[in-house]
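**Student:** Sequence first, then the predicted structure, then my questions.
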Amino acid sequence: MDTLQVVILALIQGLTEFLPISSSAHLILPSQLLGWPDQGLSFDVAVNTGSLLAVIIYFRVELYNMAKAWSLSIIKRESDDESKLAWWIILATLPAVFFGFLAKDFVETYLRSAEVIAFTTIAFGLLLWWADKTSRLELTEYQSGWRKSLLIGFAQALALIPGTSRSGITMTAALMLGLQREAAARFSFLMSVPVSLGAAILVGKDLAESPEPLDMHALVLGTSISFVAAYACIHYFLKIISKMGMTPFVIYRLLLGAGLVVFIALHN
């Protein structure tokens, strides 16, 4: 890849990872629509690491408090809101881990296409709009409970399908279960930490066994840009979500999906 492609793909990853519009879809589309070469496994790991570092640093206080409370809940059997939230985040991670192991190869072989992305972008965009407009929006993330957390976790597993959006489907499920918009977003962002860590470890293992040459300039630049873009995205998204709602992101998804349908029709 040349420098321009590195910058664009890193920005795409950073800006779309935590918005409900699907980062995986946007990373697949340049090769599908522009004929760019596949960015490769090492670059995917790099830009995902940048996004992961952004959410860890942004929520460093919350994550520290949760980790401390979770440890005490095991060692001293002490339970509070932070420890409960930590356990719920862990519980919500399990479905994605389970289905990720089962479906990873199938998804990468058969579902990474513009047709699939067009369908999921529109369908799950409409579901997000419905959830945002009809839900009670009453609960905080500390009131989610283990049942709601597990349901959100099963929703997260659907994000294995390109175009679904991990952030989008988890926020949709959280809204449908009564969480406030900000609470749904925070829960979704916190859920991304164990999932992204696990994915980085698995993909990193594949990378270590791959003969693919490493372009350190592209990797360092991509990681840095993805980190800055993702950090800014998290910060401003949490500030505006209560005022804007999900409608702007739904409109974007519908336009993107419609554009993909037109593109597919013209090239078939």
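**Tutor:** Right, received. Where do you want to start?
**Student:** contacts, neighbours, all on C-alpha from now
**Tutor:** Noted.
**Student:** Give me the three-state assignment for Phe154.
**Tutor:** helix (DSSP: H, G, I helix; E, B strand; the rest coil).
**Student:** quick one: contacts for the nearest residue to it once chain neighbours are set aside?
**Tutor:** Using CA to CA, 6 or more residues apart in numbering and skipping residues adjacent in sequence, the residue nearest Phe154 is Pro95, 5.4 Å away. Listed by CA atoms under 8 Å, 6 or more residues apart in numbering, the contact partners of Pro95 are Leu150, Gly153, Phe154, Gln156, Ala157.
**Student:** Next: Leu238.
**Tutor:** If you count contacts by CA under 8 Å, 6+ apart, Leu238 has them with Glu182, Ala185, Arg186.
**Student:** related to what we said a few turns ago, in the host helix or strand of the residue nearest to Phe154, which residues are buried?
**Tutor:** Using DSSP states H and E, Pro95 sits within helix 81-110. Of the residues in helix 81-110, 82-97, 100 count as buried by neighbour count, 16 or more other CA atoms under 10 Å.
**Student:** Hmm, Leu219 and Ala46 touching each other?
**Tutor:** Yes - between Ala46 and Leu219 there is a contact under CA atoms under 8 Å: 5.6 Å.
**Student:** okay, those two: which has more neighbours?
**Tutor:** Ala46 (24 against 18; other CA atoms under 10 Å).
**Student:** and the residue nearest to the more buried one when sequence neighbours are not counted, how many neighbours?
**Tutor:** Of all residues not flanking Ala46 in the chain, Thr223 sits nearest, at 5.1 Å (CA to CA, 6+ apart). Neighbourhood size, Thr223 [other CA under 10 Å]: 27.
**Student:** Surely Thr223 and Leu53 touch.
**Tutor:** No - if you go by CA under 8 Å, Thr223 and Leu53 don't touch, sitting 9.3 Å apart.
**Student:** which of the contacts of Pro95 sit farthest apart?
**Tutor:** Based on CA to CA, the longest span within the contacts of Pro95 runs between Leu150 and Ala157 and measures 10.8 Å.
**Student:** let's bring in a second one:
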Amino acid sequence: MPLLQLILVALIQGITEFLPVSSSGHLILLPGLTGYADQGQVIDVAVHVGTLAAVVIYFWQDVRIGLIGLVRLARGRADTPGARLALGLIVATIPTVLFGAFLHFTHLSDALRTPAVIGWTMLIFGIVLYVADQKGDTQKQASDWGLRDALIMGLWQMIALIPGTSRSGITITGARQLGYNREDGARIAMLMSIPTIIASGLLLGTEVALEANMALLRDAALAALLALFSALAALSLMMRLLRSVSFTPYVIYRVLLGLALLCYAYGA
């Protein structure tokens, strides 16, 4: 794979995975804009591993508490904050896993990878994010997250399997609609990404395990590393900005890109 393509894929995935602008939508558009062939599932898995590592590193204290809680949960006890966090993440992931498996095995996911679909989802869910961010209350904090909110945000997250929606964007939308402040809503959304990325990686990884050769594995390792550093930078920047800036800049970008894609798709 050309080095420039590898760098572009890793940077796009790393930067857009945690910003509410849709990493999948940008990656689908990349071949059409550059003339490169599709990067393939091995590289897709690699850059997802990189972004997974980034969110684990950035939120390590929360991840550590959740892992300890997961051990306690396995013993049938959900009486600590860590155990409740682990249970909430499991509940929030179930709708996405079920819907993702349905789309994957029916091949409907391939039919949704079009500029028109991405244009509409960019536009519609950008506006939905704006409304939720402007109208949502801010009385809830991450410590208030329970099973009901986990399930609701999990259903929001499920929609992100439609390209252009943005997993982080739609879960942040759900969090703001439920009344979480911007920073804690984004924090919950990022933690929800961990089991979701793991589930996606396992599904794709089992299919590509026999496909990789040494050259491809070297490309994958480089892509994962680049995605890790770019994701850490994007995640750190967004979380800092949320202390003083709303999601409106991301909404403006989504609306403009969505309109441009719809003009292209419909020949305007």
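**Tutor:** Great, that's in hand. Here the structure is a predicted model, which is why all the values come from computation and not from measurement.
**Student:** Superposing both, give me the TM-score.
**Tutor:** TM-score for the superposed chains, counting by TM-score structural alignment, normalised by the length of the first structure: 0.94, backed by 267 aligned residues with a CA RMSD of 1.8 Å.
**Student:** circling back: in helices, which of the contacts of Leu238 of the first structure fall?
**Tutor:** Those of these mapping onto helices are Glu182, Ala185, Arg186, per DSSP state H.
**Student:** one step back: among the contacts of Pro95 of the first structure, who's most crowded?
**Tutor:** Counting neighbours by other CA under 10 Å, the top entry in those is Gln156, with 31 neighbours.
**Student:** The second structure: helices as residue ranges?
**Tutor:** For the second structure, the helices defined by DSSP H occupy 3-16, 23-34, 41-58, 60-74, 81-105, 108-111, 115-135, 147-159, 167-178, 182-208, 214-241, 248-265.
**Student:** and among those, the most buried is which?
**Tutor:** Burial of the helices of the second structure is given as mean neighbour count (mean count of other CA atoms under 10 Å); helix 167-178 ranks first at a mean of 28.
**Student:** Need the contact partners of it.
**Tutor:** Helix 167-178 of the second structure is contacted by residues 17-22, 125, 128-129, 132-133, 135-138, 149, 152-154, 156-157, 159-161, 181-182, 185-186, 188-190, 193 when judged by CA under 8 Å, 6+ apart.
**Student:** what's the mean deviation for it versus the first structure?
**Tutor:** Following superposition, helix 167-178 of the second structure is found to deviate from the first structure by 0.5 Å on average (mean CA distance after the TM-score superposition for the first structure).
**Student:** Next, the angle helix 115-135 makes with that helix.
**Tutor:** Relative orientation of helix 167-178 of the second structure with respect to helix 115-135: 30 degrees, computed using axes from the mean of the first three to the mean of the last three CA atoms, to 10 degrees.
**Student:** now stretch 95-106 of the first structure: how far from the chain's centre is it?
**Tutor:** Mean C-alpha position of stretch 95-106 of the first structure versus that of the full chain (CA atoms, centre = their mean, to the nearest Å) differs by 15 Å.
**Student:** One more: stretch 10-29 of the second structure?
**Tutor:** Centroid separation between stretch 10-29 of the second structure and its chain, computed with CA atoms, centre = their mean, is 8 Å.
**Student:** end-to-end on that stretch?
**Tutor:** Stretch 10-29 of the second structure has an end-to-end distance of 14 Å (criterion: CA to CA, to the nearest Å).
**Student:** which residue is nearest the middle of the second structure?
**Tutor:** What sits nearest the mean C-alpha location of the second structure, by CA atoms, centre = their mean, is Arg167, with 3.8 Å.
**Student:** Would you check how far apart that one and Leu256 of the second structure are?
**Tutor:** According to CA to CA, Arg167 of the second structure and Leu256 of the second structure sit 19 Å apart.
**Student:** now Phe125 of the second structure
**Tutor:** From Phe125 of the second structure across to Leu256 of the second structure, the span is 13 Å (CA to CA).
**Student:** Likewise for Leu232 of the second structure?
**Tutor:** Note on Leu232 of the second structure: its distance to Leu256 of the second structure, by CA to CA, is 26 Å.
**Student:** What of Ala175 of the second structure?
**Tutor:** Note on Ala175 of the second structure: its distance to Leu256 of the second structure, by CA to CA, is 24 Å.
**Student:** likewise Asp79 of the second structure?
**Tutor:** Distance of Asp79 of the second structure to Leu256 of the second structure, given as CA to CA: 46 Å.
**Student:** and what of Ser24 of the second structure?
**Tutor:** To Leu256 of the second structure, Ser24 of the second structure is 17 Å away according to CA to CA.
**Student:** Could you do Asp62 of the second structure as well?
**Tutor:** Between Asp62 of the second structure and Leu256 of the second structure the distance is 35 Å, computed by CA to CA.
**Student:** what do you get for Asp38 of the second structure?
**Tutor:** Using CA to CA, we find Asp38 of the second structure at a distance of 25 Å from Leu256 of the second structure.
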